[in-house]
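A.B. asks: Structural data only, the sequence is not supplied:
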């Protein structure tokens, strides 16, 4: 199937994104099916690399420069997201073409699986915060201090809100407190929070809270993965 895409410098941005979704591998999948989707994926990588070159060329040509490109597509779906000026190709398969929740970047090209997470800085009810968001949840975590300027906080201050999109309801966070060895001195101290990576089309996003308490120094990771309706909380000693 051929599709014609008109690239006009006035509306096209250089950023191009490719998304391929891989589902858990099933050993019963015929090898020919895996070869088929692998071949189609590699072909689309080459297509998007070429499109990236064309977009850059059109953008350098000045306002009104136009180029029409014809694509021959087999599997998957192709669409242009005008809100972020990105071109996407997405396909679903039971063959293990790419590991779940992985991402590879080559220039303006992003290739990966389960790239449905967004992370950024924001405010929540007037409080500086980080937001982690995927298809199911929108999570707000307090932004606290910095490595150079740690601030005093309690672990119960960290998680501001967890909104479940599926049921359209914020979850009850009353009484959520993190401690080490149930020691009351470990629930507060000096520290800061930091976001691992900002942006969209992420396989997952993590906010880390560093705590220097009166009992022990430790960190807490709050991780939201694409496709999941829960957050993962893990910690360790620093």
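C.D. replies: Received, thanks. Every value quoted in this text rests on a predicted model; they were computed, and no experiment measured them.
A.B. asks: going forward, measure contacts and count neighbours with C-alpha atoms only.
C.D. replies: Noted.
A.B. asks: helix, strand or coil for residue 135?
C.D. replies: Per DSSP: H, G, I helix; E, B strand; the rest coil, the secondary structure class of residue 135 is coil.
A.B. asks: and what of the one 5 residues further on?
C.D. replies: When classified by three-state DSSP, residue 140 comes out as strand.
A.B. asks: Would you mark the buried spots in stretch 43-56?
C.D. replies: 44, 45, 48, 49, 51, 52, 54, 55 (16 or more other C-alpha atoms under 10 Å).
A.B. asks: same thing with stretch 201-218?
C.D. replies: 201-213, 215, 217-218.
A.B. asks: And that stretch, end to end?
C.D. replies: Terminal residues of stretch 201-218 lie 30 Å apart, using C-alpha to C-alpha, to the nearest Å.
A.B. asks: Could you give the separation of that stretch from the chain centroid?
C.D. replies: Its chain's C-alpha centre and that of stretch 201-218 lie 18 Å apart, by C-alpha atoms, centre = their mean, to the nearest Å.
A.B. asks: now swap in stretch 127-142 and tell me
C.D. replies: In terms of C-alpha atoms, centre = their mean, the centre of stretch 127-142 is set 12 Å apart from its chain centre.
A.B. asks: Name the residues that touch that stretch?
C.D. replies: With C-alpha atoms under 8 Å, 6 or more residues apart in numbering as the test, stretch 127-142 has contacts from 116-124, 143-144, 157-166, 193, 195, 205-207, 224-230.
A.B. asks: same thing but 7 Å
C.D. replies: With C-alpha atoms under 7 Å, 6 or more residues apart in numbering as the test, stretch 127-142 has contacts from 116-123, 143, 158-166, 205, 224, 226-229.
A.B. asks: Presented hereafter is structure B, for comparison with structure A:
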């Protein structure tokens, strides 16, 4: 009986260990997600506390200062003095935050894939909307307005594309947009707008509104963080 008991015990222990191993490996994504979520939440609290201190010191005037003990288990902190931004970078396989989304808590912004900038500027001495990320810097013609429909051609929407990876301007002859293969949809009146301007965005979108001789339509040009291409979407006009 002792031998049987011993054998039974050994088998039981082996099965138990195997079961624990299966549960452990099966539960790893959940564990990683919980750990990542806890890390992000802790850092959010730290950043919020840091923001409060910065605001208080700024209100006290020149010469005011504080000492802050910053505890950081994971990630890397960058300070951009020219933009007055403190950036915490944390890489994880756990999908705690959906890609290219963000949440804002006062002055603290938490998001995933936030490498897109959307600004206004010029190129070739002409007004432009500019979308840029890690790979591309794309220029779109800025013209007209909702109360100022201007004569235009769809080939004028996209002005230039600079590839940061290749360190060169891309050879761009022209981008012409036709609807239903109708050439009359290329020309008309319209204007362009930018959805949101700012830095550290999940994506940027420039929209062209067009009233052509064939049909009214919109064109959305979107550059997402991490992408080395532009998404072009044709929609219903106004």
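C.D. replies: Nice, thanks for sending it over. Bear in mind the structure is a predicted one, so any value in this text is a computation, not a measurement.
A.B. asks: hmm, which of the contacts of stretch 127-142 of the first structure are the buried ones?
C.D. replies: Buried, going by 16+ other C-alpha under 10 Å: 116-121, 143, 158-164, 205, 224, 226-227, out of those.
A.B. asks: so of the residues you listed, which ones are in helices?
C.D. replies: For these, membership in helices holds for none, with DSSP state H as the criterion.
A.B. asks: List the ones among the residues you listed that fall in strands.
C.D. replies: For those, the ones inside strands are 117-121, 159-164, 205, 224, with DSSP state E as the criterion.
A.B. asks: quick check, nearest of these to residue 185 of the first structure?
C.D. replies: Distances from residue 185 of the first structure to those, taken as C-alpha to C-alpha, are shortest for residue 159 (19.3 Å).
A.B. asks: From residue 130 of the first structure, how far out is the residue nearest the centre of the first structure?
C.D. replies: Nearest residue to the geometric centre of the first structure (C-alpha atoms, centre = their mean): residue 202, 1.9 Å. With distances taken as C-alpha to C-alpha, residue 202 of the first structure is found 15 Å from residue 130 of the first structure.
A.B. asks: can I get the buried residues of stretch 43-56 of the first structure in CSV with distance to residue 109 of the first structure and secondary structure?
C.D. replies: Output for the buried residues of stretch 43-56 of the first structure, formatted as CSV (distance: C-alpha to C-alpha, whole Å; DSSP: H, G, I helix; E, B strand; the rest coil):
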residue, distance to residue 109 of the first structure, secondary structure
44, 11, helix
45, 8, helix
48, 7, helix
49, 7, helix
51, 10, helix
52, 8, helix
54, 13, helix
55, 12, helix
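A.B. asks: The second structure: which residue goes with residue 6 of the first structure?
C.D. replies: Under the alignment by TM-score structural alignment, residue 6 of the first structure pairs with no residue in the second structure.
A.B. asks: nearest residue to residue 6 of the first structure other than its sequence neighbours?
C.D. replies: Closest residue to residue 6 of the first structure apart from its sequence neighbours, by C-alpha to C-alpha, 6 or more residues apart in numbering: residue 68 at 4.4 Å.
A.B. asks: what residue of the second structure takes the place of that neighbour?
C.D. replies: Matched by TM-score structural alignment, residue 68 of the first structure corresponds to residue 67 in the second structure.
A.B. asks: which outside residues touch stretch 152-164 of the second structure?
C.D. replies: For stretch 152-164 of the second structure, the external contacting residues (C-alpha under 7 Å, 6+ apart) are 135-141, 168-170, 172, 174-177, 186-190.
A.B. asks: Please check these and keep the buried ones.
C.D. replies: For the contacts of stretch 152-164 of the second structure, a neighbour count by 16+ other C-alpha under 10 Å gives the buried set as 135-141, 177, 186-190.
A.B. asks: So which of those residues is the closest to residue 13 of the second structure?
C.D. replies: Of all these, residue 135 has the smallest distance to residue 13 of the second structure: 54.2 Å, by C-alpha to C-alpha.
A.B. asks: mind checking how far the closest one is from residue 113 of the second structure?
C.D. replies: 13 Å.
A.B. asks: ok, now residue 13 of the second structure?
C.D. replies: Noted for residue 13 of the second structure: a distance of 45 Å to residue 113 of the second structure, by C-alpha to C-alpha.
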